[in-house]
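Q: sequence and predicted structure are below.
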Amino acid sequence: MKNKVKITALTLALIVSMASIVGCSNNSSTSAEASVSSNSSIESSIESSIGESSVSESSAEISSETTSATESSVSSNSSAVDPVVEERSYSDEEKYKPQPTKFSDYSYYPAVNGYEYSGNTSKVTIPSEFTKCPGFYYDNNVKEIIVPETVTKIPKRTFSGCKKLEKLVILNPDCEIEGGILPKDSLINIYCYFRSDKTIPKQRLLGLQGCGKAFNTLGSHYNGKNFDKYMHDLAEESYE
């Protein structure tokens, strides 16, 4: 009987021991799984953070590129020669006074939204920023004026103050020239592009028939021999 009791006790002890071992094993496995799960969660969090950072950086780059493109578009569409003086507000008194510009020899008049040459040099090359030729309305020492290709229009009386002008060069073959741009009765060497067919010189630029009418409209008398002497076709000769 005592032997049976001992065997039963040993059996129970063995069962308890095995259960403890299995429990430890299960706990170990659970801890390992929990650890793996935790690591996976951390990795997912890091990947998510990296992904969000990349998206954020991409958004910032796109935003920056869009901003740059917009600024470039605004800049290219702006017709202002000097935005600082053209876009500011003026009092009634200031509107009729010459305003200094980024071009030392040119003043801006707010009342007419126009520029005027205010220098005193003998040879003038108009800055390429101008699309409409600035005025030379008052007496000056200018003897030669070069109008760049960027200028698309020369308004009436533009060079009326150039009493000493000897040479005018117009480099844009499609420049619009209004009548009476030169001092009255002046004979000035003019370099520009004639009509390709040469039948009616300057008709393309002036929109008029005949040499006499055309050049009287310019403000001078270029006809007959005077025409051959003072008019120079840039397609055939240099103005240098």
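A: The structure has been received and is ready for your questions.

Q: please count neighbours and contacts with C-alpha atoms only from this point.
A: OK.

Q: for the strand or helix carrying residue 215, packing partners?
A: Assigned by DSSP states H and E, residue 215 belongs to helix 211-218. Applying 3 or more C-alpha pairs under 8 Å, 6 or more residues apart in numbering; DSSP states H and E, we find helix 211-218 packed against no helix or strand.

Q: now do the buried residues in that helix.
A: Neighbour-count burial for helix 211-218, with 16 or more other C-alpha atoms under 10 Å as criterion, is recorded at 211, 214, 215, 216, 217, 218.

Q: pick the one among those closest to residue 28.
A: Distances from residue 28 to the buried residues of helix 211-218, taken as C-alpha to C-alpha, are shortest for residue 218 (103.6 Å).

Q: of the buried residues of helix 211-218, closest to residue 2?
A: When the buried residues of helix 211-218 are compared for distance to residue 2 (C-alpha to C-alpha), residue 218 wins out at 142.2 Å.

Q: any idea how far residue 48 is from the closest one?
A: 74 Å (C-alpha to C-alpha, to the nearest Å).

Q: would you map the helices across the protein?
A: Listed in chain order, the helices of the chain (DSSP state H) span 2-77, 83-86, 203-206, 211-218, 225-230.

Q: buried deepest among the ones you listed, which one?
A: Across these, averaging neighbours per residue (mean count of other C-alpha atoms under 10 Å) puts helix 211-218 on top, at a mean of 19.

Q: contacting residues for residue 4?
A: By C-alpha atoms under 8 Å, 6 or more residues apart in numbering, the contact list for residue 4 is empty.

Q: quick one, which of the helices of the chain is nearest to residue 176?
A: So among the helices of the chain, helix 203-206 is nearest, using C-alpha to C-alpha, at 6.0 Å.

Q: who does that closest one touch, helix- and strand-wise?
A: The helices and strands touching helix 203-206, judged by 3+ C-alpha pairs under 8 Å, 6+ apart, are strand 176-177.

Q: mind giving me the packing neighbours of the strand it packs on?
A: strand 153-154, helix 203-206.

Q: OK, contacts around residue 99?
A: 85, 107, 108, 109, 110.

Q: now with 6 Å?
A: By C-alpha atoms under 6 Å, 6 or more residues apart in numbering, the contact set of residue 99 is 107, 108.

Q: got another, please set it beside the one above:
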Amino acid sequence: MHVVLGYVGRRFDREVEALVKGWCWGHSYRAISGSTSLSNHSSGTAIDLNAPRHPLGKAGTFTATQRSHIRSILDACDGVVRWGGDYSGRKDEMHFEINVRPGDARLAALAARLGGSGGSDGSGGGGTPAPATVTWTTVRRGASGFRVTAVQHLLRQRGQSLTVDGAFGPTTQSRVQSFQRSRGLTADGVVGPKTWSALVVSVRRGSTGQAVVATQKLLTLHGYRLTADGVLGAATASKVQAFQQSRTLSADGIVGVRTWAKLTA
């Protein structure tokens, strides 16, 4: 469990907001606030991140971009981790918890995939980030085709202004570099694993925008014909699930890191 929750904390620190010393909590033998039942903190199956900034009972403490990154982290955890911001009742946006019972094979499989048997030097023991678990196809200036089209739509989703023409020319390179600088990446204008991982946006039913357009175009390319209207409705969600099943991914209809990697392979 510490491997999985450690992974969540590290990605949160890198992608959502920097963790603040003294504001993050883990194991604590106590009852749930307002209840006599023991909290899952008592069993070491939950963490609270930057708690004072995201107080219990308050919703909307993260920006839309931050929530997108949280979704990406959750997607990478295959349903093993639940976020308190998704509670149907009182929200707890600081809170992340293991969402399966002890002994569940999914927990062991996720821990193994994240490097649970490794050490504490960042190369194992949960230190492996999501990009290391998937294979990305690098694209750079001079490239053309569906991957470039996807990059251009995703850049537009991220607020960069450019024409989607499927050609990786000087303007696209410049926009990639601008995006890389905004994320603290090496601004080489090459869309490799780290840039892909930062660029993709997790989308699901109800999502709209340029990332959805890219998803729809990529699905059509793979034989799942759709109208690229930028709305992830029932038809698109169904095609996402069909594609995921064809690639032995979790068929949850959510286009997260691994689904993006397969779509752009």
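A: Yep, that arrived. Just so we're clear, the structure is a prediction, and the values are computed from it rather than from any experiment.

Q: drop the TM-score for these two in here.
A: Here the TM-score for the pair of chains, by TM-score structural alignment, normalised by the length of structure 1, is 0.22; 99 aligned residues with a C-alpha RMSD of 6.7 Å.

Q: so residue 147 of structure 1 makes contact with residue 170?
A: Yes: counting by C-alpha atoms under 6 Å, residue 147 of structure 1 touches residue 170, with 4.9 Å between them.

Q: so how far is residue 147 of structure 1 from residue 227 of structure 1?
A: Counting by C-alpha to C-alpha - residue 227 of structure 1 and residue 147 of structure 1 are separated by 21 Å.

Q: same check, this time on residue 27 of structure 1
A: Residue 27 of structure 1 is 92 Å from residue 147 of structure 1, by C-alpha to C-alpha.

Q: just residue 66 of structure 1 next, same as before
A: Taking C-alpha to C-alpha, one finds residue 66 of structure 1 at 37 Å from residue 147 of structure 1.

Q: I'd like the helices of structure 1 laid out as JSON lines, including distance to residue 154 of structure 1.
A: Below are the helices of structure 1 laid out as JSON lines (distance: least, C-alpha to C-alpha, whole Å):
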{"stretch": "helix 2-77", "distance to residue 154 of structure 1": "21"}
{"stretch": "helix 83-86", "distance to residue 154 of structure 1": "20"}
{"stretch": "helix 203-206", "distance to residue 154 of structure 1": "11"}
{"stretch": "helix 211-218", "distance to residue 154 of structure 1": "11"}
{"stretch": "helix 225-230", "distance to residue 154 of structure 1": "19"}
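
Q: so which of those gets nearest residue 177 of structure 1?
A: Closest among these, once you apply C-alpha to C-alpha, is helix 203-206, at 6.1 Å.

Q: what's that closest one in contact with?
A: Outside helix 203-206 of structure 1, not a single residue reaches it (C-alpha under 6 Å, 6+ apart).

Q: for the helix or strand residue 260 of structure 2 falls within, buried residues please.
A: Counting by DSSP H and E, the element that carries residue 260 of structure 2 is helix 257-263. By 16+ other C-alpha under 10 Å, the buried positions in helix 257-263 of structure 2 come out as 257, 258, 259, 260, 261, 262, 263.

Q: where's the last one relative to residue 67 of structure 2, distance?
A: Read that as residue 263 of structure 2. 23 Å.

Q: and for the fourth one?
A: Distance, residue 260 of structure 2 to residue 67 of structure 2, using C-alpha to C-alpha: 18 Å.

Q: now swap in the first one and tell me
A: To residue 67 of structure 2, residue 257 of structure 2 is 15 Å away according to C-alpha to C-alpha.

Q: between residue 147 and residue 170 of structure 1, which has more neighbouring residues?
A: Legend: neighbour count by other C-alpha atoms under 10 Å for residue 147 of structure 1 and residue 170, higher for residue 147 (25 against 21).

Q: tally of neighbours for residue 234 of structure 2?
A: Look at residue 234 of structure 2: counted by other C-alpha under 10 Å, it has 12 neighbours.

Q: again with the one 3 residues further on
A: Residue crowding around residue 237 of structure 2 was assessed by other C-alpha under 10 Å; the count is 22.

Q: specify the local secondary structure of it.
A: Secondary structure state of residue 237 of structure 2, per DSSP: H, G, I helix; E, B strand; the rest coil, is helix.

Q: and it, how far from residue 181 of structure 2?
A: 33 Å.

Q: repeat for residue 263 of structure 2
A: 25 Å.

Q: how about residue 221 of structure 2?
A: Per C-alpha to C-alpha, residue 221 of structure 2 is found 31 Å from residue 181 of structure 2.

Q: cool, and residue 238 of structure 2?
A: In this view, residue 238 of structure 2 and residue 181 of structure 2 are 36 Å apart by C-alpha to C-alpha.

Q: re the thing from before, dump the buried residues of helix 257-263 of structure 2 into CSV; add distance to residue 74 of structure 2 as well.
A: Formatted as CSV, the buried residues of helix 257-263 of structure 2 follow (distance: C-alpha to C-alpha, whole Å):
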residue, distance to residue 74 of structure 2
257, 10
258, 12
259, 13
260, 15
261, 16
262, 18
263, 19
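
Q: out of those, who's nearest residue 48 of structure 2?
A: residue 257 (23.8 Å).

Q: which residues are in contact with the closest one?
A: Per C-alpha under 6 Å, 6+ apart, neighbours of residue 257 of structure 2: none.

Q: which element is the closest residue to residue 46 of structure 2 other than its chain neighbours on?
A: Leaving aside its sequence neighbours, residue 46 of structure 2 sits nearest to residue 97 (C-alpha to C-alpha, 6 or more residues apart in numbering; 4.1 Å). Assessed by DSSP H and E, residue 97 of structure 2 sits inside strand 95-98.

Q: which other helices and strands does that strand contact?
A: Applying 3 or more C-alpha pairs under 6 Å, 6 or more residues apart in numbering; DSSP states H and E, one finds that strand 95-98 of structure 2 contacts strand 46-48, strand 81-83.

Q: give me the helices and strands touching the first one, please.
A: Packed against strand 46-48 of structure 2, as judged by 3+ C-alpha pairs under 6 Å, 6+ apart, are the following elements: strand 95-98.
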